[in-house]
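**Student:** Would you be able to build a 3D model of this:
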Amino acid sequence: MDKTITTPSAPYLGGLALAIGGAVLFSAKAVIAKLLYRYHIDAVTLIAFRMLFSLPVFAAVALWKMRGAAPLSTGDRWRIVGLGLVGYYLSSFLDFLGLQYITVGLERLILFLTPTFVLLISATWLRQHIGRLQWLALAVSYAGIVLVFVHDLQGGSNVLLGSALVTGSAAAYAAYLLLSGEMVKRLGALRLVAYAMCVSSAACIGQYFLLRPAAGLIQPLPVYGLSLMNGLLCTVAPVFMTMTAVQRIGAGAASQAGMIGPVSTLFLGAVVLAEPVTSWQLAGTALVLAGIYLLSSAKKANTANMANAAKTKNGT
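**Tutor:** The predicted structure is shown next:
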């Protein structure tokens, strides 16, 4: 009996590579931020430089998507302003503030809990049911965070402050994901992201000029180089790489590939920043990844059950 071996197609492998590359590049922004902090700049200046370099690209995409598209309603304009302020301005600002106090490994693990925040917000405010497997996924994920947090807490009380700030960042981005779901269907992911990033960029740059003198934009040459990498390689590139990956291999496979993010950050921190990789961190990372995997499995199971129930109801 012949057995047919199915091999992944080239487009699928290309999409998978894009998803992995996007996850690694996006995670690398924490390492770039740590390098920038060595030049004694603060989070306000760091995020302003990041957006100054990424804004031209997102503005160009926004103008391109605007051509031939139906004009936005007044309600949609205000929603985009709100999404840009919550999802990219507030989330990014809290993240970079927190990075001043914690390691890049812990920061990435906390941010990786965003799907669990989406689940908790859905259960709390939207009154959605949480199944046993989802509760187990939450418990496993948070056990991993506690493991790494308790270990890193030996570095000082600022770890608590930094962890709280990054947790706020993850919660803000989870709120963005929930609020943007309906608009993504109507406007498209690329158009919505471009618009929201333009709003976020305006907020970050405007914040700088409100809180800091214009002379602070004069920095050593390495600050401009690192900020260019932060804006283009760690912001613009992963956004488009991830979107292309989702189109090629689907959101489920792309999110699974994104699980490389915390692992890559852990080892990038060790190589570039000389942050130690301990057994506690590895164990915590494994628990968080296992929890997110369980959560994605539970979501797939729920989706399949809903589809089967719909077929039964329709008599198909």
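**Student:** From now on I want contacts and neighbour counts done on CA atoms only, so please keep to that.
**Tutor:** Fine.
**Student:** Off-centre distance for the top helix by length along the chain?
**Tutor:** Among the segments of the chain that qualify as a helix by DSSP state H, the longest is helix 279-314. Helix 279-314 has its average C-alpha position 19 Å from the chain's average C-alpha position, going by CA atoms, centre = their mean, to the nearest Å.
**Student:** Name the residues of it that are buried.
**Tutor:** 280-282, 284-299 (16 or more other CA atoms under 10 Å).
**Student:** residues near residue 123, how many?
**Tutor:** Other residues lying near residue 123 total 13 when counted by other CA atoms under 10 Å.
**Student:** and what of residue 188?
**Tutor:** Residue 188: 12 surrounding residues under other CA under 10 Å.
**Student:** How much space separates residue 50 from residue 162?
**Tutor:** Residue 50 sits 20 Å away from residue 162, going by CA to CA, to the nearest Å.
**Student:** this one next, for a side-by-side:
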Amino acid sequence: MKNKAYVLLSLAGILWGFQPVVVKFIVAEMNPPTLVSFRYLLLSATLFLLMKITHKKDFIPPKSCWLPLIIMGITGVSLNNGSQFTGLQYSTVANATLIAAMTPAVTSLLAFVFLRERLALLQWIGIIISISGTLYLISNGNLDIILHISFNLGDILFFVAQLSWAIYCLISIRVMKKMSVLSVTAWAGVFGAIFIAIYGHFTCGLFIPDLSMKAMASFAYIVWLGGVGAMIFWNIGVKNVGASTASIFLNIMPIVGIVTASITLNEIITMEECLGAVVILLGVYITTHTKQILEKLNWKK
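**Tutor:** Purely as a prediction, here's the structure:
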């Protein structure tokens, strides 16, 4: 069962790695709140249809799950998608996927704070290294920018997106003990779509413009491949191997994102991005492989 989960998590990482590229095409023609709200309305409608076809019995969530599902909608849908899609208007696909790579470290940190999971000293070192790599990346290697807190808005939004996603993952573990993957994903999508639609109505307005064929194809991708497919794959994986182990597979995203952005958008990969990527991935590896590292070094926790 774990091998199947690993395959599904890998597929989710690949689909999400390519997603920022296609989102870049859409946000040039549609504002992020409209994009996210309609994306998740279609995504959830598709999942509810699948539940009807497969005769799932947990269509209506139990009372104890309503609040967690609402929080999942706000964090994993409204904040995560809204921040990431808006960030792509100000920064690059490469930075989006590189900052996403530190999610395992952020997940471990939040698990320590909210779930009281113990972290070894080496895990703390890995978290610090990952955060340092992210600061280096979003400051473009300029210490003066860090000291004066003048980061690129897009990169800051990417960090908010990953923090929100880590919270979503931690909450989803408990909720999926009571509900199916399809039901959890669908209801979180509904709540998230509602909240970001309200936000969009009072800020930039909700409207669907006449999209080009490229934007329409990209929208279809983020709804049914990067949306329905990837989220089902991801939640099945999390349910079987846990959030911390599953988050390791997000390391696939930077590779896919950087390569595809370079090919399709002609984004230039800078030395700062390469160095930031190495530091982030090093920190992630240390955080998620602490036990194996300690065993090799014959250290005790």
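**Student:** Look up the closest residue to the residue sitting nearest the centre point of structure 1, ignoring the ones flanking it.
**Tutor:** Within structure 1, one residue has its C-alpha closest to the average C-alpha position: by CA atoms, centre = their mean, that is residue 111, at 6.8 Å. Counting by CA to CA, 6 or more residues apart in numbering, residue 170 is the residue found nearest to residue 111 of structure 1 once chain neighbours are left out, at 5.1 Å.
**Student:** contacting residues for the residue opposite that neighbour in structure 2 once aligned?
**Tutor:** Aligned counterpart of residue 170 of structure 1 in structure 2: residue 162 (TM-score structural alignment). For residue 162 of structure 2, the contacting residues are 80, 99, 100, 102, 103, 106, by CA atoms under 8 Å, 6 or more residues apart in numbering.
**Student:** Provide the aligned range in structure 2 for stretch 112-120 of structure 1.
**Tutor:** Under the alignment (TM-score structural alignment), stretch 112-120 of structure 1 falls on residues 101-109 in structure 2.
**Student:** Enumerate the positions of the matching stretch that are buried.
**Tutor:** Within stretch 101-109 of structure 2, the residues that count as buried by 16+ other CA under 10 Å are 101, 102, 103, 104, 105, 106, 107, 108, 109.
**Student:** hmm, back to that, element containing the match of residue 170 of structure 1?
**Tutor:** helix 153-175 (DSSP states H and E).
**Student:** what sits up against the following helix or strand past that helix?
**Tutor:** If you walk from helix 153-175 of structure 2 toward the C-terminus, the next helix or strand you reach (DSSP H and E) is helix 181-202. Residues external to helix 181-202 of structure 2 that are found in contact with it (CA under 8 Å, 6+ apart): 33-34, 36-41, 43-45, 47-48, 50-51, 58-59, 61, 69-70, 72-78, 82, 172, 175-176, 206, 231-232, 235-236.
**Student:** Superpose on structure 1 and give me the mean offset of helix 181-202 of structure 2.
**Tutor:** Relative to structure 1, and after both are superposed, helix 181-202 of structure 2 has an average distance of 3.0 Å to its aligned residues, where the measure is mean CA distance after the TM-score superposition for structure 1.
**Student:** following that helix, which helix or strand comes up?
**Tutor:** The helix or strand immediately downstream of helix 181-202 of structure 2 is helix 213-220, counting by DSSP H and E.
**Student:** mean shift of the following helix or strand past that following helix relative to structure 1?
**Tutor:** Beyond helix 213-220 of structure 2 on the C-terminal side, the first helix or strand identified by DSSP H and E is helix 230-241. After superposition onto structure 1, helix 230-241 of structure 2 sits on average 4.7 Å from its aligned residues (mean CA distance after the TM-score superposition for structure 1).
**Student:** Run through who's touching whichever helix or strand comes after helix 230-241 of structure 2.
**Tutor:** Note on helix 230-241 of structure 2: by DSSP H and E, the next helix or strand toward the C-terminus is helix 243-247. Residues from elsewhere that reach helix 243-247 of structure 2 (CA under 8 Å, 6+ apart): 6, 9, 103-104, 107-108, 169-170, 173, 234, 237-238, 288.
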